[in-house]
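Novice: let me see the structure of the following:
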Amino acid sequence: MQFLGNGAFGDTWKVGNEAVKVICVDDYPKTRLEREVEGLSRVNSPYVVALHGVEELKLGGQQRPALRFEYIEGGDAEQRLASGGLVSMGSVRGFLRGVLLGVQAIHKAATIHRDIKPANIALRDGRWERPVLLDLGLAKQMDASTITVYPGHIGTMPYMAPEQLEGRRARKAADLWAVGVSVRQLISGRHPFYSEHETYTIDEAFTKLSAGPEALPNECPDDVKQVLDRLTAFVEHERGSSASNLARLASQ
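Specialist: A predicted model of the protein is given here:
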């Protein structure tokens, strides 16, 4: 058994050829667990982590829910970024296409991820061209009632779309925004809107987003630039859909 990391709600371990996420928070909402299971059960895509099953483990005298996933060898994009590794211009189109295909599969399953970020993008076999979306713990089924009370902020603030900062519901466009922010960050090594080590109020963050992202490098392929600029459009409807953005990416 190998420890893989911990999050806000639990720890993840490698057990055999699976990754097991153990929920360690005593008051973790049952509805949130059911939402993650439901979201993943609807999706069948090589670009979204596969859920193998759910069970309970006895730890410290208490029963803890545990989710069993496929184990994806290769680490995640945040780990790569932390070690100074950036997506190359030769790989960026394939990486962006793969993430968009994962988002498209989630959206086709009537689900919104709501927490796309580099830490939730695994790299199968360590390859940028084979991204896999992880962690649907904050996912929302579009055909189900929500446990979120609005206005509210659901997700990870540096990757929240403007409408999320305003406390409005996250829709498909919010996932697309998070893809655009994540990929831009993985190209340059810097967040496209915020300065490192700075703390922002909601109003300050909103102002930063309204000013537009940092320009992409000149060597970035034109079709990739076009898609990333659409994905980080301040206005929701200008971001298009996963399908329309995939259509804009060149085949080679």
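Novice: from here on, contacts and neighbour counts on C-alpha atoms
Specialist: Noted.
Novice: quick one: name whatever helix or strand follows the strand or helix carrying residue 164.
Specialist: Element membership for residue 164 (DSSP states H and E) is helix 162-165. Sequence-wise, the next helix or strand downstream of helix 162-165 (DSSP H and E) is helix 172-188.
Novice: the helices in this structure, which residues?
Specialist: Using DSSP state H, the helices of the chain run over 30-42, 77-82, 92-108, 162-165, 172-188, 202-210, 222-231, 242-248.
Novice: what packs against the fourth one?
Specialist: In other words, helix 162-165. Packing partners of helix 162-165 (3 or more CA pairs under 8 Å, 6 or more residues apart in numbering; DSSP states H and E): helix 202-210.
Novice: to compare against the first, here's another:
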Amino acid sequence: MTVGRVVAGRYELAALLGQGGMGQVWTAYDRRLDRRVAVKLLRPDRVAGGGAGGDAEELRRRFVRECRVTAQVDHPGLVTVHDAGSDGDDLYLVMQHVEGSDLADHLAEHEPYPWPWTVAVAAQLCAVLSAVHAVPIVHRDLKPRNVMVRPDGTLTVLDLGVASVLDSDTTRLTHTGSPIGSPAYMAPEQAMGGAVGPYTDLYALGVLLHELLSGDVPFAGSTALGVLHRHLYEPPVAVRRLRPEVPEPLEALVLRLLAKDPQDRPSCAQEVYEALVPLLPARGGPGPTRPLDPTRPFLRPHAPWPDRVTTAPPMPAVPPAPPRPDVAGAVDEVKRLLGEGRITQAVDILGSILPAAAAEHGERSPVVRILRKQYAATLMDDGQYRRALPELRRLAADRAAEAGGGDAQALDFRHDAAQCLEQLGEAASALAEYRAVLPGFESLYGVTDPARPFAVRHRIGHLLLAVGDHGAAHQYGQALLWDAERVYGPQHPFPAELRRALAHQRELRAT
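Specialist: Modelled structure (predicted):
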């Protein structure tokens, strides 16, 4: 990559901001709109299993899907995504250019970091995480380098969705056998290769707060494996031993966030925010006016920056709602949109025509059942797991009432519901649901299509890691490996992946 390259015929690269093993970040100019932007370039051949063409193409598809999902999140604390796609061998993501300093540099310039600043940073990050987790999306790589402190003191979180693209099934290891993420900020369940959820981001938040308060991350080491081992087995040092002036409630909150077992952490980002509220600076006071002070948004919420007058643009007129399409016409339109990859629009149309179809044909009619199945599947494709879950549960209950709980369709609906629960971060509920459907899958497919029950068992093993039962997870994974080798042979990719994951877990325990 060189200065002056034009990406997608539009974005002219100007200056390299940073680079790593998977790609680069540039400042660039949008030639069409004449504005400065940031462009992240990813190389599929460097992250998709060592360069296999099929893996690279799958990564491209995941990249477009993830960008579409993350674009649904509307929050002032998130960087705005302008565009995404592929250009030659690169995937590109075009974002707003954010002025300011990243949180790592901000800490270095203001060490020791005032504890009220830490509280303000944490509160702003909780507001972002609450919006992100509601989608649901898990950031998976929250760290100071992915947080910008703007001149007005507000924070902007970067790289939302990028880790999800590289780690699509929430547990995938890279071809080197390491989990995706930054070891210093990695939760125990993520380090072990288990399922991740909102609780994983809360652990990373705890690491970040410990670093801001103490000047260093709670677990460091000379090797990545050594750092991950410490996350799993060592307790963090209480920050008041290093900074006695830190309030006790703040120290207690950091220790809760750093709990090894996800179930011992706060239940959600909203709960963390509420715990921070008593420690926040009082609103409305005169407050500081210097730039890059993260307490300013709480001292003077929405106050204009000194010597800077801004005028809000007029609100656009709300267009009139389009007339409701007839059911048959809407179905044809949905097929066309799905064929063009316009999933979000297809979801909106399906959601709007379901009530009309039920009124016209009856709730239990075949046409409504087909529409509801398509609606649930499209919601899942669009990453809207919270909306898909009740549809899947309804479909599963209706089908089980007609054909019995062991029916293949009923089991498939329950399996998809378990996937939604997993994506929503409800690890214990997802684990229970997968366990409930496993006997049916083994009965139906154990001989003819063993990959299906094997996939369910794989998810169970990852969720056992997510709920902190490492011993059971290892035993479960070992039993799955034996069965997979018996069916496929030891050289098949699936047993090979299982062996790498089990070896990684053993290394962590032995380090």
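Novice: where does the TM-score land?
Specialist: Overlay of the two chains. TM-score (TM-score structural alignment, normalised by the length of structure 1): 0.83; 239 aligned residues with a CA RMSD of 2.6 Å.
Novice: rewinding a little: which stretch of structure 2 lines up against the helix holding residue 164 of structure 1?
Specialist: Aligned using TM-score structural alignment, helix 162-165 of structure 1 spans residues 188-191 in structure 2.
Novice: please, where are all the strands along the stretch 351-500 of structure 2?
Specialist: With DSSP state E, counting those that start in this stretch as the definition, the stretch 351-500 of structure 2 shows no strands.
Novice: which residues in it form helices?
Specialist: 366-381, 385-403, 408-423, 427-445, 451-466, 470-488, 493-510 (DSSP state H, counting those that start in this stretch).
Novice: now mean neighbour count too, for those, in TSV please.
Specialist: Formatted as TSV, the helices of the stretch 351-500 of structure 2 follow (neighbours: other CA atoms under 10 Å):
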stretch	mean neighbour count
helix 366-381	19
helix 385-403	18
helix 408-423	23
helix 427-445	19
helix 451-466	22
helix 470-488	16
helix 493-510	17
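Novice: hang on, the earlier thing: run through who's touching the helix holding residue 164 of structure 1.
Specialist: 152-154, 157, 169-170, 174, 202, 206, 209, 234, 236 (CA atoms under 8 Å, 6 or more residues apart in numbering).
Novice: hang on, the earlier thing: among the helices of structure 1, which comes closest to residue 66 of structure 1?
Specialist: Of all the helices of structure 1, it is helix 30-42 that lies closest to residue 66 of structure 1, at 9.6 Å by CA to CA.
Novice: which other helices and strands contact the closest one?
Specialist: For helix 30-42 of structure 1, the packing partners by 3+ CA pairs under 8 Å, 6+ apart come out as strand 51-59, strand 140-141.
Novice: contact partners of the first one?
Specialist: Among residues not part of strand 51-59 of structure 1, those counted as contacts by CA under 8 Å, 6+ apart are 37, 40-41, 63-70.
Novice: keep only those of those residues that are in strands.
Specialist: 63-70 (DSSP state E).
Novice: picking that back up, of the helices of structure 1, flag the one that's most buried.
Specialist: helix 172-188 (a mean of 24; mean count of other CA atoms under 10 Å).
Novice: that one vs structure 2 - mean distance after superposition?
Specialist: Following superposition, helix 172-188 of structure 1 is found to deviate from structure 2 by 1.0 Å on average (mean CA distance after the TM-score superposition for structure 1).
Novice: just checking, what packs against that helix?
Specialist: Counting by 3+ CA pairs under 8 Å, 6+ apart, the packing neighbours recorded for helix 172-188 of structure 1 are helix 92-108, helix 222-231.
Novice: the shortest one maps to which residues in structure 2?
Specialist: Using TM-score structural alignment, helix 222-231 of structure 1 lines up with residues 248-257 of structure 2.
Novice: for residue 31 of structure 1, give me its contacts.
Specialist: Residue 31 of structure 1 is in contact with residue 147, counting by CA under 8 Å, 6+ apart.
Novice: apart from its chain neighbours, what residue comes closest to the aligned partner of residue 40 of structure 1 in structure 2?
Specialist: In structure 2, residue 40 of structure 1 lines up with residue 70, judged by TM-score structural alignment. Spatial nearest neighbour of residue 70 of structure 2, excluding adjacent residues (CA to CA, 6 or more residues apart in numbering): residue 161 at 6.3 Å.
Novice: which residues touch that neighbour?
Specialist: 66-67, 70, 137-139.
Novice: what does residue 395 of structure 2 give?
Specialist: 369, 372-373, 410, 413.
Novice: ditto for residue 168 of structure 1
Specialist: 150-152.
Novice: which of the contacts of helix 162-165 of structure 1 lies closest to residue 222 of structure 1?
Specialist: Using CA to CA, these come closest to residue 222 of structure 1 at residue 234, 20.2 Å.
Novice: tally of neighbours for the closest one?
Specialist: Using other CA atoms under 10 Å, residue 234 of structure 1 has 20 other residues around it.
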